[in-house]
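Q: Everything below, folded, please.
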Amino acid sequence: MRLVGLVLLGCFLGRILPAKSPNQLGQFLYWVGVPISIVSFLRLTDLSGQIWIAPAIAHLAILLGAFLAWLGIKGQEYFTNSVPQPSTQGSLILAAMVGNTGYVGFPVVLALVGKEYFAWALFYDLLGSFLGAYVVGVALAAHFGNATEHQQQVTKAIFFNPALWSFGFGLLFRQVSIPPFMEFGLEKLAWICVALTLILMGMRLSRLNSWHKLPQAGSSLTIKMLIVPLLLGSILPLLGVTGSPAKVVLLEMAMPPAFATLVMAENFGLDRELAVTALAMGVILLLVTLPFWLWLY
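A: All right, here's what the predicted structure looks like:
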């Protein structure tokens, strides 16, 4: 209920606050809030076990989503003798493969599983989804789009990402002892940032007013948020991932499309309307699918 309540609060605030408020809050969380949360929760999480398998599963989920979306496009071409424009194909594939495992995935995992297994979500996102989006995603966007992204810009987006740097700092900071009151304050600040992230999601959702291309967006979301988690979630025990770590990985796989899909659509000339529709539908669908995944697994 806290998740839904904070998102609804964000929707309300997004309607009454100035138009620039979501961007300002997003910038604060990108440069300050999310890095603080990563550093704080890394001090409290368990890094033992098979945690390094999380990024491997993330890459597998990305490739499976892209393959199933491509298969769906070919199926449409075979049965209807029609094929979407290349720009639409690119947005369809990106929406099916790149998940919002950071801004949305982190608070969901922290709220539903706990901080003890946060590292699984962190490794899944930074070493899995993040790299997949900026390597496989950019390559696909460049292939299907009509714009060319300079390699320097892609490199800058990867190496100047504050979450990636805070991840490395957080691993080192785990070894440093700090007074209990500072530990307590750091953790509370991290939880405040988590709440602000959910509020930001609601604020952005309140400003997404494009609901075109619902059937096409629905096909990508079905792959991203249902089929891929079902298929890969069923084999997690065979990989030795069970219990709470399996729940974390499953939730990360079931996240809606990342906001990065819209950024790539705008930069590479893909189908922006489809990207926006998939984002809006995905966030709403998440509120329905979360209880299902918790019940099923």
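
Q: all contacts plus neighbour counts: C-alpha atoms, from now on.
A: Noted.

Q: all helices in the stretch 101-250 of the chain, in order from the N-terminus.
A: Secondary structure of the stretch 101-250 of the chain by DSSP state H, counting those that start in this stretch: the helices cover 105-112, 118-124, 130-132, 138-144, 151-159, 162-173, 180-206, 214-222, 228-233, 243-253.

Q: what packs against the fourth one?
A: In terms of contacts (3 or more CA pairs under 8 Å, 6 or more residues apart in numbering; DSSP states H and E), helix 138-144 is packed against helix 86-97, helix 260-268.

Q: Next, the second sequence, to be compared with the first:
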Amino acid sequence: MSALLILFVCLALGILSRRYASLPEGIVPGINWWVLNIALPALVLALVPHVTVDARLWFPVAAMHLTFFGAWALFATLGQWLGWSRHRVGCLTLVCGLGNTSFIGYPMMEALHGKPGLSLAVIADQLGCFPLLAAAGIVVASMYSGRSANAATIARRVLTFPAFLALLAGAMVGLFGGWPESVEKVLMQIGQTLTPLALFSVGLQFRLHLRREQVGALAAGLGWKLLLAPLAVLGLGLAAGVGGLPLTVGVLQAAMAPMISAAILADQYGLEPRLANTVLGAGILVSLVTIPVGNLFLPAG
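A: As a prediction, this is how the structure comes out:
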């Protein structure tokens, strides 16, 4: 409960600071740089060597792919029926197909399921969600904005991302028995800065701009991300005979709020940035309630 409370407190501190405090210039990029390039790789390096190779590890990764490509199929279809612009289809595919499986997913899984849940969350994020962002996300953004996707750029983004390199290094260390205790302790202490700083950063960027013409798209986007996607993942897991913690983490990671980086990508490519930020803000707020409630009905809950 105390770990879950940290999520709300740090998010609230960020929102209040943005509204009432005089913040130094560049604070958000600075915090995000530390989280992405230092804290996240350190946490990955500390946790991945402890992941036990299990045939069920495919499931959290597959859950992320089902969430993304299901979103793409759904919003492309709805776009045709409802006459949405290509920019709107691309926006919703990015923001509602990719979840916040690290900044919010990591601390949420640790709060609900401890270190075993966090280890599986890392697998879902680093082998599922991040490669999708770096590869398929760029393709979608390029297609729906009218730009061409560069294969070399996509490959470079994946292969040079610090947390992805940490994942490979952590897997190698695990094969040789793991880190010395002193090294692991240092990595964990650095990695533990991820939760408060990431949620504080989310609070600093929190926006909720709702326009009447966006209500339908907002409802469709959050309906997929917070309800239909986790139900589809749950159905896949049950049909495949997956149970226990892998099933629970896969479903909950699929149900995470929209990814901040996906909203940033939508903004960079001009894919309805206002809608992207609205979906992001509302999704974060609602998911802080729906995730703990949904967890109660899952096998490991």
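
Q: just to revisit the earlier point, and of the helices of the stretch 101-250 of structure 1, who's closest to residue 45 of structure 1?
A: Among the helices of the stretch 101-250 of structure 1, the nearest to residue 45 of structure 1 by CA to CA is helix 118-124 (6.0 Å).

Q: on average, how far is the closest one from the matching bit in structure 2?
A: Averaged over the aligned pairs, helix 118-124 of structure 1 sits 2.2 Å from structure 2 after superposition, using mean CA distance after the TM-score superposition for structure 1.

Q: And that helix, what does it pack against?
A: helix 34-44, helix 53-80, helix 105-112, helix 243-253.

Q: center of structure 2, which residue is that?
A: Residue closest to the mean C-alpha point of structure 2, counted by CA atoms, centre = their mean, is residue 100 at 2.1 Å.

Q: gap between that residue and residue 122 of structure 2?
A: 12 Å (CA to CA, to the nearest Å).

Q: Over to the nearest residue to residue 287 of structure 1 once chain neighbours are set aside. Which of the three states is it?
A: Leaving aside its chain neighbours, residue 287 of structure 1 sits nearest to residue 4 (7.2 Å; criterion: CA to CA, 6 or more residues apart in numbering). Secondary structure assignment for residue 4 of structure 1 (DSSP: H, G, I helix; E, B strand; the rest coil): helix.

Q: and residue 4 of structure 1, what pairs with it in structure 2?
A: When structure 2 is aligned by TM-score structural alignment, residue 4 of structure 1 is paired with residue 8.

Q: Relative to residue 108 of structure 2, how far out is its match?
A: Per CA to CA, residue 8 of structure 2 is found 11 Å from residue 108 of structure 2.

Q: Near residue 31 of structure 2, how many other residues are there?
A: Look at residue 31 of structure 2: counted by other CA atoms under 10 Å, it has 15 neighbours.

Q: Helix, strand, or coil at the aligned residue in structure 1 for it?
A: The alignment partner of residue 31 of structure 2 in structure 1, by TM-score structural alignment, is residue 25. Secondary structure for residue 25 of structure 1, judged by three-state DSSP, is helix.

Q: Return the distance of the nearest residue to residue 25 of structure 1 once chain neighbours are set aside relative to residue 261 of structure 1.
A: Using CA to CA, 6+ apart and skipping residues adjacent in sequence, the residue nearest residue 25 of structure 1 is residue 200, 7.0 Å away. Counting by CA to CA, the gap from residue 200 of structure 1 to residue 261 of structure 1 is 17 Å.

Q: ok now stretch 113-123 of structure 2, how far from the chain's centre?
A: Chain-centre distance of stretch 113-123 of structure 2: 14 Å, with CA atoms, centre = their mean, to the nearest Å.

Q: Likewise for stretch 134-142 of structure 2?
A: For stretch 134-142 of structure 2, the distance to the chain centre is 16 Å (CA atoms, centre = their mean).

Q: One more: stretch 27-38 of structure 1?
A: 15 Å.

Q: cool, and stretch 214-231 of structure 2?
A: In terms of CA atoms, centre = their mean, the centre of stretch 214-231 of structure 2 is found 16 Å from the chain centre.

Q: Confirm for me that residue 191 of structure 2 is in contact with residue 34.
A: No. Contact criterion CA atoms under 8 Å: residue 191 of structure 2 and residue 34 do not qualify, at 10.3 Å.

Q: Which one's more surrounded, these two?
A: Taking other CA under 10 Å, residue 191 of structure 2 and residue 34 do not tie; residue 191 has more neighbours (21 against 16).

Q: and residue 74 of structure 1, what is it in contact with?
A: residue 83 (CA atoms under 8 Å, 6 or more residues apart in numbering).

Q: which residue lines up with it in structure 2?
A: Checking TM-score structural alignment: residue 74 of structure 1 goes with residue 80.

Q: ok, now residue 41 of structure 1?
A: Superposed on structure 2 with TM-score structural alignment, residue 41 of structure 1 falls opposite residue 47.

Q: Count the neighbours of its match for me.
A: Residues lying near residue 47 of structure 2 (other CA under 10 Å) number 26.

Q: isn't it right up against residue 119?
A: Yes. Contact criterion CA under 8 Å: residue 47 of structure 2 and residue 119 qualify, at 5.8 Å.
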